[in-house]
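Participant: below are the sequence and a predicted model; questions follow.
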Amino acid sequence: MRLNKTFLFAVLAILVLTAIVLAIWLPSKTKVINLDFLISDQNNNFQLEEGENLEFRISDTTAFENAKMLWEFGNGDSIVKSNKVNYRYKKKGKYLVTLKIDDKFEVPKYIDVIGVNRNRAIDSVPKIHAVERGYVNEQLVFLTNTPGIKTWYWEFGETGTVDAYESQVVYTYKKPGHYVVKLKTDQSRFAVYHKIEILPLFNPITTEPTDSLQIVANDIKTRLQAIADASVRSSNTYYKNLRHIEKQYKCEDEEMVIVVNGDKYNDLYSYCQGLHYLDGKGSKTILINEVVVDTIRCIKKVNVTQNIIKK
């Protein structure tokens, strides 16, 4: 009888010791139901992006205030810090983030870091091509040809809002004054501006809108005639008028072709040199009869009608 009691006592003692050992070691490396952590993105678009500053913070800071916390980010990087940390992923992908507390508790969480398209246009700064002076009710052309741009926002300073969404637009001012044209695009960080003066018409009811193409054509005709009339020694007149045509009407990195009398083709520079250094100049000269263009900016072809006259 005494042996049975001794045996039962021994068994009971073993069970008690086992329970104590389990109570001590069982929580190690286990998950805690009330333990969790939150992730916040810097730009608040609810997406975790590569290169973005991400904030990882424990949900209940009071429960583990003095605990040792190890943050593992699933790519070999880790940070030992309490409560919250900041981290940037250099590459997109899926990662297992694990928070370990006092080497006893851990909370794993999978996250998906997405890639961000950071490609930009080669030249994302747009340039506005437009006249600096116009008239009320005149159809004015505004153009930008910067590569890589898909969306344009034009504000012409008269309505107080966005007026057009194309790369080339025609706008008519209703009132005279000085205006600032604003252009913003999907590829430019800052807007670009262009100042324009709008002059009144003396009789806006009966006067037809000014023909911008004819104004440009007449201006080019005047410049070409000045080059033709200037003496060979007058290089200032030659370069002044040539540079005016280049600056006002020629596109950068694109040729302007001069078609003479419908059949002779030449580039702008060669044509102007021929006008200025005409063989036998002094006894004869070239008369520019007519100039025709099909646009007012970025002109690629100019039709010239001319003939040689003797003095």
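Facilitator: Perfect, I can see it now.

Participant: all contacts plus neighbour counts: C-alpha atoms, from now on.
Facilitator: Noted.

Participant: I'd like the distance between the closest residue to Ile39 other than its chain neighbours and Met69.
Facilitator: Distances taken as Cα to Cα, 6 or more residues apart in numbering put Phe56 closest to Ile39, at 4.7 Å, once the chain neighbours are dropped. Note on Phe56: its distance to Met69, by Cα to Cα, to the nearest Å, is 12 Å.

Participant: compare neighbour counts for these two and give me the winner.
Facilitator: Neighbours were counted for Phe56 and for Met69 using other Cα atoms under 10 Å; Met69 has more, 22 against 19.

Participant: what comes up buried for the top helix by length along the chain?
Facilitator: Using DSSP state H to define each element, the chain has its longest helix at helix 2-25. When burial is assessed from 16 or more other Cα atoms under 10 Å, helix 2-25 yields no buried residues.

Participant: okay, pairing it with this:
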Amino acid sequence: MKKNSNSFKLVFSNFETKIISLFVILLLVSVVIFSFKYKKHVDCDTSDFYIVAENFSVGEVIEFHNETPNATNWKWDFGDGSPKETKNHVLHKYTEPGIYTITLVINGFCLKEKKIQIKNHGEILDRTKLPVIIAPKIAAVGQKVNFTYKYYTNETFSWEWSFGETGQIDNTNEFPNYSFRTPGPKTVTLIVNGEYKFKTSKIIYIKPRPAFKKDSEMMLEEGYTYEKPVEAFYKPKGNPKPDVTDKILKTIPTRSRERHISEFAPDISENQFELLLHQVANQTKEKEDFSKYICGNYQIPVIKNGDQVISFEEFCKRIKGKEIKIESFRLTKDNLNCIDGFTISYKVKGLIGWTED
């Protein structure tokens, strides 16, 4: 009787072990399946797709984007009977005006729809035929800048480059280089294969040269040898003859002279301009206080901390309410004495000390 009892216990123990093992295996399989499904899970409530178009016109290349996390397959229907597309980023053209329903199915079950209206605006340029200029955003006066480009057709045989300083074609090489002579924003244009309707452009901001010593200072340091005695440069004694220029200016009506002078912006030094910027930072001045110096153009380019270009209006917003420390500063002006941009290197004070903005 005792032997049978031990056998029963042994069989029951083996059965219990098998049940536990089976349970563990099932649990592991469930975890694997759940993990696999979780990785492929798409939140349909928050997923969306984006349409990028300039005019929504017949013949225009329109872009469709979807960046849904965990999405692995896509099926686009553009509502015009064209073949379906199966990528997350696709391009499409409509050949007829009308209202179309775009449908996107993500991972086979998440359905999204949008309607767009396509109009006939006449001839639309095929943007894939526009060359793309490749060049640095910022350069300096006198620095050699190399230019290249991307073009989406196979054959190119002529190139017309204009670098925004002469108003003419400056170079006809495929990959030219150029040294800018004056600071400020420059519009570089390129026409490939003589197709003027596909002319493309890119704005480059040119910084002034680094500050050098004046010629007079260099001569004093190096020692200047006069070609004749200094006394020979002195004016002879006696009554000076009247200056012809003064005589001409006296004949100009006062109002006319004042109007001519008023065309020029008032002068301001770099130190004075820096002081005004500090006052913007501590909120005692606004961008409007600079209007007469920048001739009312709040979109002049500001090159900050070496490689970032923003508008003056945006720059004022960035420094407002902050404590700033200006390390270097250079102004550029046009022929009417209007400030048309400046280069600045500065830091702002934060919780851990001074850092670049």
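Facilitator: Arrived safely, thanks for sending. The structure presented is a predicted model; accordingly, all values stated were derived computationally and were not measured.

Participant: TM between them?
Facilitator: After superposition, the two chains reach a TM-score (TM-score structural alignment, normalised by the length of the first structure) of 0.33; 141 aligned residues with a Cα RMSD of 5.2 Å.

Participant: just to revisit the earlier point, assign the residue nearest to Ile39 of the first structure to one of the three secondary structure states.
Facilitator: Here Phe56 of the first structure is strand, with the state taken from DSSP: H, G, I helix; E, B strand; the rest coil.

Participant: contact partners for it?
Facilitator: The contact partners of Phe56 of the first structure, by Cα atoms under 8 Å, 6 or more residues apart in numbering, come to 37-40, 84-87.

Participant: look up how far Tyr193 of the first structure lies from it.
Facilitator: 43 Å.

Participant: nearest spatial neighbour of Val192 of the first structure, skipping sequence neighbours?
Facilitator: Leu183 (5.4 Å).

Participant: so the one you found makes contact with Lys195?
Facilitator: No: using Cα atoms under 8 Å, Leu183 of the first structure is not in contact with Lys195; the gap is 11.7 Å.

Participant: these two: which has the busier surroundings?
Facilitator: Just comparing Leu183 of the first structure and Lys195: by other Cα under 10 Å the higher neighbour count belongs to Leu183, 24 against 15.

Participant: quick one: what helix or strand has the more buried one in it?
Facilitator: Assigned by DSSP states H and E, Leu183 of the first structure belongs to strand 177-185.

Participant: following the longest helix anywhere in the second structure, which helix or strand shows up next?
Facilitator: In the second structure, assigned by DSSP H, the helix with the most residues is helix 2-39. Downstream of helix 2-39 of the second structure, the next assigned helix or strand under DSSP H and E is strand 49-52.

Participant: which strands and helices sit next to that following strand?
Facilitator: Where contact means 3 or more Cα pairs under 8 Å, 6 or more residues apart in numbering; DSSP states H and E, strand 49-52 of the second structure is packed against strand 62-66.

Participant: what's the following helix or strand after the strand it packs on?
Facilitator: Assigned by DSSP H and E, the successor of strand 62-66 of the second structure is strand 74-77.

Participant: hang on, the earlier thing: who does the helix or strand just after the strand holding Leu183 of the first structure touch, helix- and strand-wise?
Facilitator: Sequence-wise, the next helix or strand downstream of strand 177-185 of the first structure (DSSP H and E) is strand 192-199. Packing partners of strand 192-199 of the first structure (3+ Cα pairs under 8 Å, 6+ apart): strand 133-135, strand 177-185.

Participant: give me the buried positions along the host helix or strand of Gln272 of the second structure.
Facilitator: For Gln272 of the second structure, the host element (DSSP H and E) is helix 270-281. Across helix 270-281 of the second structure, burial judged by 16+ other Cα under 10 Å covers 273-274, 276-281.
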